[in-house]
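Novice: Sequence first, then the predicted structure:
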Amino acid sequence: MPPIISVNKLSKTYPTGLQALKNINLDIERGEIFALLGPNGAGKTTLISIICGLARPTSGTVLADGHDIITEYRRARSLIGLVPQELTTDAFETVWATVSFSRGLFGKPPNAAHIEKVLKALSLWNKKDNKLMTLSGGMKRRVLIAKALAHEPRILFLDEPTAGVDVSLRKEMWQVVRSLRDTGVTIILTTHYIEEAEEMADRVGVINNGEIVLVEKKAELMRKLGEKQLTLELQHPLESLPEALAPYRLKLGAGGTEIVYTYDIQRGDHNIAGLFSALAHSGIQFRDLHTKQSSLEEIFVKLVREAK
């Protein structure tokens, strides 16, 4: 099955000479949650703006479900919903009116049942007659999602959807996003909350300096690039490590009461059995041990640092 979004050799240079995107190639699969990560100024919003028809590319092509965003812009845009970073709402409109109006902008006939379904899914039904000025920031962000879903898109872009949202509401919105994916909507998410991508994404793409650094399934990415740490809690503290343990590149921690062994399974640069044998030979005893794998945030920081 062809990808629902296909980006081919896409570049964008602004009149100032800033090259925001450099020969981007990216395919997004149907029905997945795709997290696009990158530091500020990496090109995330420019890429989204081009796909959604808010900016024109300098070169390259983008297909939305097979429709060119330039030559078939009406059809392409009807498939896409966008939730922007900024809270842009008409303060004097009601929730119902603003969501219904958004549907009409795409030439869709009125459909009260669909609007009701969207508002209920986002826990906005009891707020449908409220003026937007009376809503909290988190509720206004839900209204933006409802507006983006009003015309029944098959592709939904969420640009920093939980910025400024408290933890409990953020988790509720994660559940909303998952339920949308379950109905067949493809979701592209940008976020600075890396745990959000770690929690929700099927695949992760990293962009930096206008270039795609990596695209990988989340689980595979963490398997390939995630270092592991083995921490041994010692029975007796050490002032320094014996010379015989130097090949293992160990570190002392917690005031000499812990030994930390960092290794990478993918590269095969570990020898835990040998380490235990060397510890015993050196007369070092431990009372407990635990392991930790790198988080997606640590992997992201490493990738961005290496790409500079």
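Specialist: Cool, got the structure. Residues are numbered from 1 along each chain as shown.

Novice: Could you use CA atoms for every contact and neighbour count after this?
Specialist: Fine.

Novice: and the end-to-end length of stretch 126-144?
Specialist: End-to-end distance of stretch 126-144 (Cα to Cα, to the nearest Å): 16 Å.

Novice: again with stretch 127-144
Specialist: Termini of stretch 127-144 sit 14 Å apart (Cα to Cα).

Novice: helix or strand for the residue nearest in space to the middle of the chain, which one?
Specialist: Closest residue to the average C-alpha location of the chain: Ala35 at 2.9 Å, with Cα atoms, centre = their mean. Assigned by DSSP states H and E, Ala35 belongs to strand 33-37.

Novice: Can you tell me how far the residue nearest to the centre of the chain is from Thr190?
Specialist: Ala35 is 6 Å from Thr190, by Cα to Cα.

Novice: Then Leu124?
Specialist: Distance from Leu124 to Thr190, by Cα to Cα: 24 Å.

Novice: Looking at those two now, which is surrounded by more residues?
Specialist: Neighbours were counted for Leu124 and for Thr190 using other Cα atoms under 10 Å; Thr190 has more, 25 against 21.

Novice: got another, please set it beside the one above:
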Amino acid sequence: MALITTTGLARTFRTKRGPVQAVRGIDLTVREGEILGFLGPNGAGKTTTLRMLTTLLAPTGGTATVAGHDLATDPAGVRRACGYVAQSGGVDPQITVREELVTQGRLYRLPRARAAERAEELARELDLAGLLDRPCGALSGGQRRRLDIAMALTHRPRVLFLDEPTTGLDPGSRADLWELVRGLRDEHGTTVFLTTHHLDEADALADRLVVVDGGVVVAEGTPSALKLRYAGSVDASLQDTFLAITGRTTTPADAAPVAV
């Protein structure tokens, strides 16, 4: 079953220097229970696409549905069906983990008692139980990312959007987060839409990859299929495959940032 579909999804920004086509027409399908890796260099349109699919940014062209809800005509339905973890996170460093989770529950209109129960449930599931009364500002990077994900899971979304969730984390914290993402899919059936600059992360986590460049899809398939098609061997590195697909000389993490 397709949980996310887009047809010609596009976004043009108006600037003083003229229009900038950040996303030029994305066609994709994400199946229920799939972990999709969404790859591309800086400025390729990854975050813009995620912001459109989560109703944070209005498309200027094309159509999309998320969990059966049309992006244009039922944005509230889309928001109920998805959770979103942005690159920078969104916790208040001055309040405790418990207060942050309860507040998130209340924002989703849970009764106060149920919001407190849900905070306890999420803390157990995401290894935050011993941190509930700690200020968010005192958490480590890995703990903050788990809290970001816990907040996104408050309303039990069918789709979880993760925008470069392990940026800045040490190798151990990255491995822990990988295990968490796998568990969400395997134990709860959560569909995960993941953008990342870490090609080893995409290789380890994603069931299927979609590579974008210049605001359009340039390749898609399983990691092994893409390696065979573009690098000539299923044992090739995903870095070599990415460079072959895009015709670039740098990986996403090495590429210079672009404003859009």
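Specialist: The structure has been received and is ready for your questions. Just so it is clear, the model here is predicted, and its values are computed rather than measured.

Novice: thinking again about what came up before, after superposition, how close is the strand holding Ala35 of structure 1 to structure 2?
Specialist: Superposed on structure 2, strand 33-37 of structure 1 shows a mean distance to its aligned partners of 0.3 Å (mean Cα distance after the TM-score superposition for structure 1).

Novice: Tell me what angle the host helix or strand of Glu187 of structure 2 forms with strand 35-39.
Specialist: Assigned by DSSP H and E, Glu187 of structure 2 belongs to helix 171-188. On the basis of axes from the mean of the first three to the mean of the last three Cα atoms, to 10 degrees, helix 171-188 of structure 2 is oriented at 140 degrees to strand 35-39.

Novice: Tell me the residues of structure 1 aligned with whatever helix or strand comes next after helix 171-188 of structure 2.
Specialist: Next in sequence after helix 171-188 of structure 2, counting helices and strands by DSSP H and E, comes strand 191-195. Alignment of strand 191-195 of structure 2 against structure 1: residues 186-190, by TM-score structural alignment.

Novice: could you pull out the strands for structure 2?
Specialist: 2-15, 18-31, 35-39, 61-66, 69-70, 82-85, 159-163, 191-195, 208-213, 216-221 (DSSP state E).

Novice: residues making contact with the fifth one?
Specialist: Contacts of strand 69-70 of structure 2 from elsewhere in the structure, counted by Cα atoms under 8 Å, 6 or more residues apart in numbering, are 63-64, 75, 77-78.

Novice: If we use 7 Å, what do you get?
Specialist: With contact meaning Cα atoms under 7 Å, 6 or more residues apart in numbering, strand 69-70 of structure 2 is reached by 64, 77-78.

Novice: now do the last one
Specialist: Applying Cα under 7 Å, 6+ apart, the external contacts of strand 216-221 of structure 2 come out as 23-26, 208-212.

Novice: give me the number of residues near the counterpart of Gly172 of structure 2 in structure 1?
Specialist: In structure 1, Gly172 of structure 2 lines up with Ser168, judged by TM-score structural alignment. Per other Cα under 10 Å, the neighbour tally for Ser168 of structure 1 reads 8.

Novice: cool, and Asp166 of structure 1?
Specialist: Neighbours of Asp166 of structure 1 (other Cα under 10 Å): 11.

Novice: do you know how far it is from Lys120 of structure 1?
Specialist: Asp166 of structure 1 is 20 Å from Lys120 of structure 1, by Cα to Cα.

Novice: Buried ones in the helix holding Glu187 of structure 2, by neighbour count?
Specialist: 173-175, 177-178, 180-182, 184-185 (16 or more other Cα atoms under 10 Å).

Novice: What of stretch 239-251 of structure 2?
Specialist: 239-243, 245-246, 251.

Novice: and what of stretch 35-42 of structure 1?
Specialist: 35-39, 42.

Novice: for stretch 216-231 of structure 1, same thing?
Specialist: Under 16+ other Cα under 10 Å, the buried positions of stretch 216-231 of structure 1 are 218, 221-223, 225-231.
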